[in-house]
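Enquirer: what's the 3D shape of this:
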Amino acid sequence: MMGRLHNGEWQDVWYDTKSTGGKFERSTTAFRNWITPDGAPGPSGEGGFPAQSGRYHLYVSYACPWAHRALIFRALKGLEAHIGVSVVHPEMLSEGWEFRADFDGATGDRLFDLPFLRDIYTKADPQISGRVTVPVLWDTERGTIVSNESAEIIRMLNSAFDDLTGNRDDYWPEPLRSDIEEVNERVYHSVNNGVYKAGFATTQDAYDEAVGELFDSLDWLEARLSEKRYLMGDEITEADWRLFTTLIRFDAVYHGHFKCNRAKLVEYPNLWNYTRELYQWPGVAPTVHFDHITHHYHYSHETINPHRIVPIGPDLDLMAPHGREGIGQRDAA
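Expert: Predicted structure coming up:
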């Protein structure tokens, strides 16, 4: 499961936790270019990727929270007509992500009709080494990968296409950037990646450390959201959307499958209501596919669920009233 490429050749190897004392460590990303309004270089990588309608294509998994970020920003910024999408099959087995279309919502490779996501990577670099992950942002004109770093892809989508679409909603506002980065840093390490560190731990000490940090941060977030409507206050930002993709999966997969079971999300009043508000945000609910989410985690992770039994629940009422409208406004009144 979750193999890797070595000099362009596929290897079916799992993460090496023996060398890290049982801890799960996430790989770094390989492609770090940026789409910009005029094609000028971004903060990393090379230039030559101007914002143009129809030029770029996203490869995603509906199951993956990192890819989900990109899908949400594509929806929030009105980019559905400008950036195409191919969706992998939810089962990630010995061949890695596949472009089979025999699962509702899986599309196959809409650009090249290739069988595996790794073929997109080797199309960009025949000698590439590293993990084959989603999301992937592909440039159809240059025939290469722009980026496979979700945190940077969402910032491109946030602003690069504004002149094209006229949508200037800003989820990375300059006055809040230092505060957003501080929250992102904690949420990434202890929540977004923390559920994986707990779920993929192979020693008790590694699990205890990860799950302890996770619930410390969930308690901190619960308290923060008792006073603020969103993580930064009255304005929704990328920090909220980065957190949301983990929260929406928490009770369905992380609570049981990844042993993050000190409490369910529905037992946190502020976090649960906040999650429902973000789910109900225009354009967001259609990006959430619980069938892919539940099937992927339970079917793909044989080391955790060797019989590949896919559970039936939970039954979550995400459209119930969230009651978040007055949060954070009482003190200002």
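
Enquirer: rest of the way, CA atoms for contacts and neighbours
Expert: Will do.

Enquirer: Which residues does the strand or helix carrying Leu164 contact?
Expert: According to DSSP states H and E, Leu164 maps onto helix 162-165. Helix 162-165 is contacted from outside by 37, 51-53, 78-79, 168, using CA atoms under 8 Å, 6 or more residues apart in numbering.

Enquirer: Of these, just the buried ones, ChimeraX syntax please.
Expert: Buried members of these can be picked out in ChimeraX with the line below, counting by 16 or more other CA atoms under 10 Å:
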select :37,51,52,78,79
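
Enquirer: residue contacts, the closest residue to Ala320 other than its chain neighbours?
Expert: Of all residues not flanking Ala320 in the chain, Arg276 sits nearest, at 7.5 Å (CA to CA, 6 or more residues apart in numbering). With contacts defined as CA under 8 Å, 6+ apart, Arg276 is in contact with 318-322.

Enquirer: possible to save those as a markdown table with secondary structure, distance to Pro43 and neighbour count?
Expert: Formatted as a markdown table, the contacts of Arg276 follow (DSSP: H, G, I helix; E, B strand; the rest coil; distance: CA to CA, whole Å; neighbours: other CA atoms under 10 Å):
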| residue | secondary structure | distance to Pro43 | neighbour count |
| --- | --- | --- | --- |
| Leu318 | coil | 38 | 17 |
| Met319 | coil | 39 | 11 |
| Ala320 | coil | 41 | 11 |
| Pro321 | coil | 41 | 11 |
| His322 | coil | 38 | 17 |
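
Enquirer: closest to Glu182 among those?
Expert: Relative to Glu182, the closest of the contacts of Arg276 is His322; by CA to CA it sits at 26.6 Å.

Enquirer: separation between the nearest residue to that closest one once chain neighbours are set aside and Asn184?
Expert: Leaving aside its chain neighbours, His322 sits nearest to Asn273 (4.7 Å; criterion: CA to CA, 6+ apart). Remark: distance between Asn273 and Asn184 (CA to CA, to the nearest Å) = 20 Å.

Enquirer: I have a second one here; can you model it like the first so I can compare?
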Amino acid sequence: MGLLVNGKWVDKWYDTKSTGGRFERWTSGFRNWVTADGTAGPTGQAGFPAESGRYHLYAAQACPWAHRTLIFRKLKGLEPHIGVSVVHPDMLQDGWTFDKDWPGLTGDHLYDYPFLRDIYTRAESAFSGRVTVPVLWDKKTETIVSNESSEIVRMFNSAFDTITGNEVDFYPENLRAEINEVNERIYKTINNGVYQSGFATTQEAYDEAVTALFDTLEWLEARLSRSSYLVGNHATEADWRLFTTLIRFDLVYHLHFKCNKMRLVDFPNLWSYTRELYQWPGVRETIDFDQVVRHYHYSHDSINPSRIIPINPDLDFDQPQTRKGLVA
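Expert: Now for the predicted structure:
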């Protein structure tokens, strides 16, 4: 995975030598918001009002960060209003590409570009930074609204409600403080924690990350013994942010990222909870397990230089939810 430096592509991996072997994620470079009336959001500039057909989502079905946005596009009824282009699961020397030699891939619907980096330089010709998914693109001004998944999810949650008529709220105001608190721990130790474990280049950095990861999984297992969902009595943003990591855990992170103290299936509540969210109407349609497994094992040659794709366990995500006596 490379990056752009003043608009020029450089095939360069993350530098962990300067961080004591720790993987440190880059901050997203575009932080504007689509709002119902086009006023500025919490960050960025005004001028991006919710309009049907104006915005386009660039995503990867392999990537958990992009997967969040695909789930919210589905759950909030945004598919007729926001188009999507899906990148290839192999992320090699050219980064994310629009190759179409895989079932379900779309190419670039808007410009027929070969690489995702071309979208970034169309928005900002001298852009410097990592070229990541998801990307929310504004077709009217031809620029990137945002490439921060957590913020795109919140835009999808509410900005288009008057257009879709879908007022299901996954970030209710009365639960926001607790959702934010839960999100922060899950992001640091699970969503990003699996990467910090897998990309660590010192024993100390790995031990630190993997210990925090399993401490939080144990905390969540206990939490889900008392409640159906992470916050409140209904699924919220916190559940879907966690789900995209859990659904990949046994297939990828357990082996590939050395997160192998326990499997997801060894946590009865987490395993049942993950199956329940997978069976939520429309959610399974956002997942391509073959792309997930291929992406990680084929793209990360620093971890898997032979690029052998493992056989993997046969997981039945269609088993019924088995937790009993929980809050409905």
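
Enquirer: May I have the TM-score of the superposed chains?
Expert: Remark: TM-score between the superposed chains equals 0.99 [TM-score structural alignment, normalised by the length of the second structure]; 328 aligned residues with a CA RMSD of 0.8 Å.

Enquirer: check contacts around Gly108 of the first structure.
Expert: 86-89, 99-101, 114-115.

Enquirer: which of the residues you listed lies closest to Pro311 of the first structure?
Expert: Of all the contacts of Gly108 of the first structure, Pro311 of the first structure sits closest to His89, with 18.3 Å by CA to CA.

Enquirer: Quick check, that closest one in contact with Tyr59.
Expert: No - at 11.2 Å, His89 of the first structure and Tyr59 do not qualify as touching, with contact defined as CA atoms under 8 Å.

Enquirer: Looking at those two, which has the bigger crowd around it?
Expert: His89 (27 against 24; other CA atoms under 10 Å).

Enquirer: Alignment lookup: that one to the second structure.
Expert: In the second structure, the residue paired with His89 of the first structure is His88, using TM-score structural alignment.

Enquirer: Now do that match against Lys139 of the second structure, distance only.
Expert: 22 Å.

Enquirer: Show me which residues of stretch 221-236 of the first structure are buried.
Expert: Judged by neighbour count (16+ other CA under 10 Å), stretch 221-236 of the first structure contains these buried residues: 221-222, 224-232, 236.

Enquirer: mind listing the helices for the first structure?
Expert: Using DSSP state H, the helices of the first structure run over 65-76, 117-124, 150-159, 162-165, 177-187, 194-199, 204-224, 238-249, 269-279, 290-300.

Enquirer: mind putting those in CSV, distance to Pro41 of the first structure included?
Expert: What follows is the helices of the first structure, written out as CSV (distance: least, CA to CA, whole Å):
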stretch, distance to Pro41 of the first structure
helix 65-76, 21
helix 117-124, 19
helix 150-159, 12
helix 162-165, 17
helix 177-187, 21
helix 194-199, 32
helix 204-224, 36
helix 238-249, 22
helix 269-279, 33
helix 290-300, 35
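
Enquirer: Looking at those, which one is packed in the most?
Expert: helix 194-199 (a mean of 26; mean count of other CA atoms under 10 Å).

Enquirer: List the contacts of it.
Expert: 23-25, 188, 206-208, 210-211, 213-214, 254, 257-260.

Enquirer: tell me the two of those residues that are most distant?
Expert: The span of these, defined through CA to CA, is set by Tyr188 and His257 at 19.6 Å.

Enquirer: Among these two, which residue is more densely surrounded?
Expert: Taking other CA under 10 Å, Tyr188 of the first structure and His257 do not tie; His257 has more neighbours (20 against 15).

Enquirer: shouldn't the more buried one be in contact with Ile304?
Expert: Yes - with contact defined as CA under 8 Å, His257 of the first structure counts as touching Ile304 (7.4 Å).

Enquirer: OK, contacts around Ser129 of the first structure?
Expert: Contacts of Ser129 of the first structure (CA under 8 Å, 6+ apart): 4-8.

Enquirer: next one: Arg185 of the second structure
Expert: Thr216.

Enquirer: That one and Leu213 of the second structure: what is the separation?
Expert: Applying CA to CA to Arg185 of the second structure and Leu213 of the second structure gives a distance of 10 Å.

Enquirer: for Tyr111 of the second structure, same thing?
Expert: The gap separating Tyr111 of the second structure from Leu213 of the second structure is 40 Å, by CA to CA.
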